[in-house]
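Novice: Sharing a model prediction with you, sequence too.
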Amino acid sequence: METTREQAKQQSHDETVASLQELLEKTYDASAGYKEALKKAENVHLKNYLKERAVLRDRFATELSDALLRLDEKPKEKGSTAGDLHRTWMNIKQAFSTDKDESILEECIRGEKASVEEYEEVLQKKPYRPEITNIITSQKREVEQSLSNIKTLEDLA
């Protein structure tokens, strides 16, 4: 029979795993979105930015997967159905857009802002182990920096 302390520990573990899995799934979605946008972008600066973001999100996925493995949990292996649907919508939207690069850039800004909010929500859910908090905080900072870099791209595109 589990004690209250053991139950609380298991609940904390389960909540941590759920938060990491959620971030991992969204990270897969973001990586796939950047790779899809890279195929459609025309501006060389935008292409470089998209490639860098895809690589960054792949690194994030590895970090989150490793954290889950250290918790003796199996990481998710792909993104969400919602992410697939969103990419389909973006393909339709871009097909009718006169300025594909501008449309891609706008979506990058929206996506990075949403990503920062998601990281903030995860950080506010509960106190995590320091190593988990460090991973989440570090990734959030890198997304915020990415958002700053987009502002420079807006001038170039």
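Specialist: Great, that's in hand.

Novice: drop to CA atoms for contacts and neighbour counts, all remaining ones
Specialist: Fine.

Novice: Let me know the distance separating the residue positioned nearest the centre of the chain from Gln21.
Specialist: In the chain, the residue lying closest to the centroid (CA atoms, centre = their mean) is Thr27, at 3.2 Å. Counting by CA to CA, to the nearest Å, the gap from Thr27 to Gln21 is 10 Å.

Novice: Comparison target, given below:
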Amino acid sequence: MKYTKEVSEKLNDLLTKNYDAEAGYKLAKDKVNSSRIKDFFTDQAQERYNFGHELKEEIRNYGESPDKGTSLKGDAHRTWMKFKSAFSTNNEEAILEEAIRGEKTALEEYNSIISETALPPSTKNMLTSHRNTILNSLSRVTAMEEIA
């Protein structure tokens, strides 16, 4: 299957959003007291960092250039600014609710690309793996929010 400029643009968009999510999780970790929640946010930040590097490698494998992953791009910036503003209260429940919203948004983005884009098999497999990991994370953060 031919790797298109459209696929590259969509992967670069995901790359930016994953780096924004990584920054959001790092910020969240510093705003909670629970060591369990801190550990979860630390793991999520690392996971999104890893996703970013996998996306960059996939983009390069097809001869395209990955974006720098700045956090000032459109929707990603607005999404994580809302996430960051929730931290002003230092309320663990509010922070977890924003994490849930962010994970749901990420799932929608991954599902959209997986279902609507003609992808090379390696790309589809990578994105499906990311999506499944995010789905698992959503379940975990939802359970933590119910406890909080």
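Specialist: Thanks, I have it. It should be emphasised that the depicted structure is a prediction, and the values quoted were computed from it without experimental measurement.

Novice: sorry, back to before: so what does the residue nearest to the centre of the first structure match up with in the second structure?
Specialist: When the second structure is aligned by TM-score structural alignment, Thr27 of the first structure is paired with Asn18.

Novice: ditto for Thr137 of the first structure
Specialist: Using TM-score structural alignment, Thr137 of the first structure pairs with Thr128 in the second structure.

Novice: can you pull the contacts of that match?
Specialist: Thr128 of the second structure sits next to 110, 114 when contact means CA atoms under 8 Å, 6 or more residues apart in numbering.

Novice: tell me which element it is part of?
Specialist: Following DSSP states H and E, one finds Thr128 of the second structure within helix 121-147.

Novice: superposed on the first structure, where does that helix end up, distance-wise?
Specialist: Following the fit onto the first structure, the mean deviation recorded for helix 121-147 of the second structure is 1.0 Å by mean CA distance after the TM-score superposition for the first structure.

Novice: same check, this time on stretch 11-23 of the second structure
Specialist: Mean for stretch 11-23 of the second structure is 0.8 Å (mean CA distance after the TM-score superposition for the first structure).

Novice: which other residues reach that stretch?
Specialist: 44-49, 51-52, 55-56, 59, 66-71, 73, 76-77, 80, 102, 109-110.

Novice: So the residue lying closest to Arg87 of the first structure once chain neighbours are set aside versus Asn134 of the first structure, what's the distance?
Specialist: Spatial nearest neighbour of Arg87 of the first structure, excluding adjacent residues (CA to CA, 6 or more residues apart in numbering): Gly33 at 6.4 Å. According to CA to CA, Gly33 of the first structure stands 25 Å off from Asn134 of the first structure.

Novice: out of these two, which sits in the more crowded spot?
Specialist: Looking at Gly33 of the first structure and Asn134 with other CA atoms under 10 Å, you find the greater number of neighbours at Gly33, namely 24 against 12.

Novice: quick one: contacts for Leu127 of the second structure?
Specialist: Leu127 of the second structure sits in contact with 110, 114, where contact means CA under 8 Å, 6+ apart.

Novice: could you check the angle helix 130-156 makes with the helix with the most length in the first structure?
Specialist: In terms of residue count, the longest helix belonging to the first structure (DSSP state H) is helix 4-40. Angle, helix 4-40 of the first structure to helix 130-156, by axes from the mean of the first three to the mean of the last three CA atoms, to 10 degrees: 20 degrees.
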